[in-house]
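Asks: Please find the sequence and the predicted model below.
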Amino acid sequence: MPSEPSEPLTERGARTRERLIAAARQVFEERGFPDTRVAHITRHAQVAYGSFYTWFPSKEAVFLEVADRLFEDMTQPDPALAADSSPAARIRRANRSYYQAYLRNAKMMAIIEQVATFNEEFKEMRRKHRAASIGRSARAIERWQRAGLVAADLDPETTARALAAMVDHSLYLWLVQGDDAPGTERLLDTLDAINIRALGLPATP
């Protein structure tokens, strides 16, 4: 989990810490995780090398802070979505909101996949954020089952995980790996249709 500062956070200290976090993200995106050094981060932030350790014990700690903020951005529910929207409308809106978040974070997502192969603390953080997002989707599926809109024999959590994995990997291949895609709207429309049809929901807005 993200580290706590080693001393009380004054206003000046908070600004320094934020500069280090912003600089770390930029350097990680440019150099990747293994090739980034604390000196690269402090130079980019224009902060004295020793000051870094006032706020973070290691490069790994500042990476966890960057990743935690990214996951918060990626998995927050869309506040603009009306509570009385139809299931199909909610799926369409959620997919577009997630696409926009993925687009904002695409460079860092490439680094995240790299670190996920070897850092257990990071993998646990990613599981925590993913579980929160999956839980919201599973609860929506349960509501739709109670309303008779989704087949009762579908396990809500497993279904939510499978559909989220499809959307997530599709966007990863397109936005991170640079796979050819038919265009944003066509891709998103297709992901919407697969989600809606897999759940057996009415396709009307």
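Replies: Nice, thanks for sending it over.
Asks: hey, let's count contacts and neighbours off CA atoms from now on
Replies: Will do.
Asks: Start and end of stretch 169-185, how far apart?
Replies: End-to-end distance for stretch 169-185: 17 Å, by CA to CA, to the nearest Å.
Asks: the strands in this structure, which residues?
Replies: Counting by DSSP state E, the chain has no strands at all.
Asks: For it, which segments count as helices?
Replies: Here the chain has its helices, by DSSP state H, at 11-31, 38-45, 52-55, 59-75, 87-104, 106-115, 120-146, 156-171, 184-199.
Asks: So which of those helices is nearest residue 4?
Replies: With CA to CA as the criterion, residue 4 lies closest to helix 52-55 of the helices of the chain, at 7.6 Å.
Asks: What residues of that closest one count as buried?
Replies: 52, 55 (16 or more other CA atoms under 10 Å).
Asks: Distance check, residue 200 against residue 145.
Replies: 10 Å.
Asks: How about residue 132: what's its closest non-neighbour residue?
Replies: Nearest residue to residue 132, sequence neighbours excluded (CA to CA, 6 or more residues apart in numbering): residue 75, at 7.9 Å.
Asks: mind listing what that neighbour touches?
Replies: 98, 129, 130, 132, 133 (CA atoms under 8 Å, 6 or more residues apart in numbering).
Asks: between residue 200 and residue 145, what contacts are shared?
Replies: residue 151.
Asks: Second structure follows, compare the two:
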Amino acid sequence: MAKASVNSPSGPASVETLTTRGRKTRDALLDAARTVFEDVGFPEARVELITAAAQVSYGTFYRYFESKEDVFRVLSDQLFEDIHHRGPSDSTLSPAQRLIAANRTYYQAYRRNARLMAIVEQVATFNDDFRRLRHDHRHQLIDRQARAIARWQQEGLVRQSLDPEMAARAMSAMVDHTLYLWLVQGDEANEALLLDTLDQMCLGALGLDQD
């Protein structure tokens, strides 16, 4: 990935070494960068636009980030951490209830991040580094889903004929593409009906009974 020149010989400071004020400035730059990327897209975004939105000098940007690609990578990591975050697991829920709860948490996170997700998907089509980043994050989610499916197979709750990884990949692709068309591309849909249908499709694909 091409990187812009950095004002400091040692490069941007690490997050761990930042002062409280430095963290606030870095957070302001991240917020500003997200706004710029969402407003004008990745190709048209420039460091000058980010610093203007953050109300800091041009040189200040390079104390914290190497380039617009660098700040976009940090934002992408934050986005996927939010989308793939799992809340506390309720042991009293059945597997079907846990699957639906996990789906709904994912739907809500996708909605919060839909505008930035659209940019990430766009960049992944022409930038190899971000394509790998997108793949790595998707693979983490698929691995987690595949482990759950394999566990449910051992418990006799899910069809034994299914390959856990292939099932997780297919379900993830179905959910992701449906949400992308709805929240990013603007396909009209009844929200409650759409989300309930996705839940039922996932349960049906696994043969998982809903209590």
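Replies: Right, received. Where do you want to start? These numbers come from a predicted model, not from an experiment.
Asks: TM between them?
Replies: Here the superposed chains carry a TM-score of 0.93, computed using TM-score structural alignment, normalised by the length of the first structure; 201 aligned residues with a CA RMSD of 1.7 Å.
Asks: which position in the second structure aligns with residue 102 of the first structure?
Replies: Matched by TM-score structural alignment, residue 102 of the first structure corresponds to residue 110 in the second structure.
Asks: and residue 178 of the first structure, what pairs with it in the second structure?
Replies: By TM-score structural alignment, residue 178 of the first structure lines up with residue 186.
Asks: For that match, the count of nearby residues, please.
Replies: Residues within reach of residue 186 of the second structure, counting by other CA atoms under 10 Å, total 10.
Asks: Please report how far it lies from residue 178 of the second structure.
Replies: 11 Å.
Asks: do the same with residue 58 of the second structure
Replies: Separation of residue 58 of the second structure from residue 178 of the second structure (CA to CA): 40 Å.
Asks: cool, residue 204 of the second structure as well?
Replies: From residue 204 of the second structure to residue 178 of the second structure the distance is 17 Å (CA to CA).
Asks: Compare those two and say which is more crowded by neighbours.
Replies: Using other CA under 10 Å, the more surrounded residue of residue 204 of the second structure and residue 178 is residue 178, with 17 against 13.
Asks: ok, residue 172 of the second structure to residue 56 of the second structure distance?
Replies: Taking CA to CA, one finds residue 172 of the second structure at 40 Å from residue 56 of the second structure.
Asks: hmm, I was thinking of residue 164 of the second structure
Replies: 49 Å.
Asks: Settle it for me: which of those two has more neighbours?
Replies: residue 164 (23 against 15).
Asks: what residue of the first structure matches up with that one?
Replies: By TM-score structural alignment, residue 164 of the second structure lines up with residue 156.
Asks: thought that match was touching residue 139?
Replies: Yes: assessed by CA atoms under 8 Å, residue 156 of the first structure is found in contact with residue 139 at 7.3 Å.
Asks: Who has more neighbours out of residue 200 and residue 145 of the first structure?
Replies: residue 145 (17 against 12).
Asks: one step back: possible to save the helices of the first structure as TSV with distance to residue 81 of the first structure?
Replies: Converted to TSV, these look like this (distance: least, CA to CA, whole Å):
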stretch	distance to residue 81 of the first structure
helix 11-31	30
helix 38-45	37
helix 52-55	37
helix 59-75	14
helix 87-104	7
helix 106-115	24
helix 120-146	13
helix 156-171	18
helix 184-199	16
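Asks: who's in contact with the residue nearest the centre of the second structure?
Replies: With distances taken as CA atoms, centre = their mean, residue 80 lies nearest the centre of the second structure, 2.7 Å away. For residue 80 of the second structure, the contact set (CA under 8 Å, 6+ apart) comprises residue 137.
Asks: Next one: it from residue 137 of the second structure, what distance?
Replies: Counting by CA to CA, the gap from residue 80 of the second structure to residue 137 of the second structure is 7 Å.
Asks: same check, this time on residue 48 of the second structure
Replies: Residue 48 of the second structure is 30 Å from residue 137 of the second structure, by CA to CA.
Asks: Ok, residue 90 of the second structure next?
Replies: Distance, residue 90 of the second structure to residue 137 of the second structure, using CA to CA: 25 Å.
Asks: the more surrounded of the two?
Replies: Between residue 90 of the second structure and residue 137, counting by other CA under 10 Å, residue 137 is the more crowded of the two (17 against 10).
Asks: which one in the first structure is aligned with that one?
Replies: Checking TM-score structural alignment: residue 137 of the second structure goes with residue 129.
Asks: again with residue 173 of the second structure
Replies: So, by TM-score structural alignment, residue 173 of the second structure is matched to residue 165.
Asks: one step back: compare the contacts of residue 75 of the first structure with the second structure and list the overlap.
Replies: Using both residues aligned by TM-score structural alignment, their matches' CA atoms under 8 Å, the second structure keeps these contacts from the contacts of residue 75 of the first structure: 98, 133.
Asks: Just the buried residues from the contacts of residue 75 of the first structure, in ChimeraX please.
Replies: To isolate the buried ones among the contacts of residue 75 of the first structure in ChimeraX, judged by 16+ other CA under 10 Å, type:
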select :98,129,130,133
